[in-house]
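Engineer: this one's structure only:
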């Protein structure tokens, strides 16, 4: 049973990494995503390119921690991810109460689940 559980956690962690990197790439494109009023709370805090860099750093931190199997790096990546996705969900909700942006809180829940699993496994 343990190999299946490990594969499941790695798949979820890989998904978290890819979503963060995807957001980083999308926000780095010259499409001006923050021109949409839904992103108003985020655009008032930092420019789109800074959000892009933050997403890429979070994604790379998760990926490096996974690849090197370093619990401290994984912990940093997951905790940053939890905070980031909670903020995104709240910011999008503030921008438009009828948006599906609050669904990004699911990524925070998944990151929390991975973090709890990492801590339960040992010295994380």
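Structural biologist: Nice, I can see it. Since this is a predicted model, take the numbers as computed values, not measurements. Numbers count the residues shown, from 1 in each chain.
Engineer: use CA for all of it now, contacts and neighbours both
Structural biologist: OK.
Engineer: List the residues that contact residue 11.
Structural biologist: Contacts for residue 11 (C-alpha atoms under 8 Å, 6 or more residues apart in numbering) come out as none.
Engineer: rerun at 10 Å
Structural biologist: Residue 11 makes contacts with 5, 17, as judged by C-alpha atoms under 10 Å, 6 or more residues apart in numbering.
Engineer: Check it against this one:
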């Protein structure tokens, strides 16, 4: 495995961890979306448990792509992560623009897109 790809692992592990953390919280019966009006736009898109399953799937895809060494899976997982975090950040912004949460999740989108580009560069020998 190339050195750059190993350096990306902490970023990818962080992305997988936060996705699994979200997934577990949303699948368990905590009724997380009821804790803040910031989640209202997200609950209009899908039920909380569906978001949880999506996030657990995303976490598994990120881990599989990273650990298997399959470039296409790894890039696909990072691309999906980019759009999921961008969507979540946007939904949290529309729910409560005064919160700090939306900025944090937009940061995850930026990290995902950066890792996506770096994995692609390594695949093509750049």
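Structural biologist: Happy to help now that I have it. Quantities reported herein were computed from a predicted structural model and do not represent experimental measurements.
Engineer: TM-score of the superposition?
Structural biologist: With the length set by TM-score structural alignment, normalised by the length of the first structure, the two chains reach a TM-score of 0.92; 122 aligned residues with a C-alpha RMSD of 1.5 Å.
Engineer: Could you find the closest non-adjacent residue to the residue nearest the centre of the second structure?
Structural biologist: In the second structure, the centroid-proximal residue (C-alpha atoms, centre = their mean) is residue 81; its distance is 4.1 Å. Distances taken as C-alpha to C-alpha, 6 or more residues apart in numbering put residue 112 closest to residue 81 of the second structure, at 6.2 Å, once the chain neighbours are dropped.
Engineer: go on, residue 23 of the first structure?
Structural biologist: Nearest to residue 23 of the first structure is residue 55, by C-alpha to C-alpha, 6+ apart, at 6.3 Å.
Engineer: right, and the one you found touches residue 83 too?
Structural biologist: No - under the contact definition of C-alpha atoms under 10 Å, residue 55 of the first structure does not touch residue 83, with a separation of 11.7 Å.
Engineer: Between these two, tell me which one has more neighbours.
Structural biologist: residue 55 (24 against 14; other C-alpha atoms under 10 Å).
Engineer: how about the helices of the second structure, start to end?
Structural biologist: In the second structure, the segments counted as helices under DSSP state H are 3-27, 40-45, 48-68, 71-95, 101-123.
Engineer: would you list these in a markdown table and tack on distance to residue 33 of the second structure?
Structural biologist: Converted to a markdown table, the helices of the second structure look like this (distance: least, C-alpha to C-alpha, whole Å):
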| stretch | distance to residue 33 of the second structure |
| --- | --- |
| helix 3-27 | 8 |
| helix 40-45 | 7 |
| helix 48-68 | 7 |
| helix 71-95 | 11 |
| helix 101-123 | 14 |
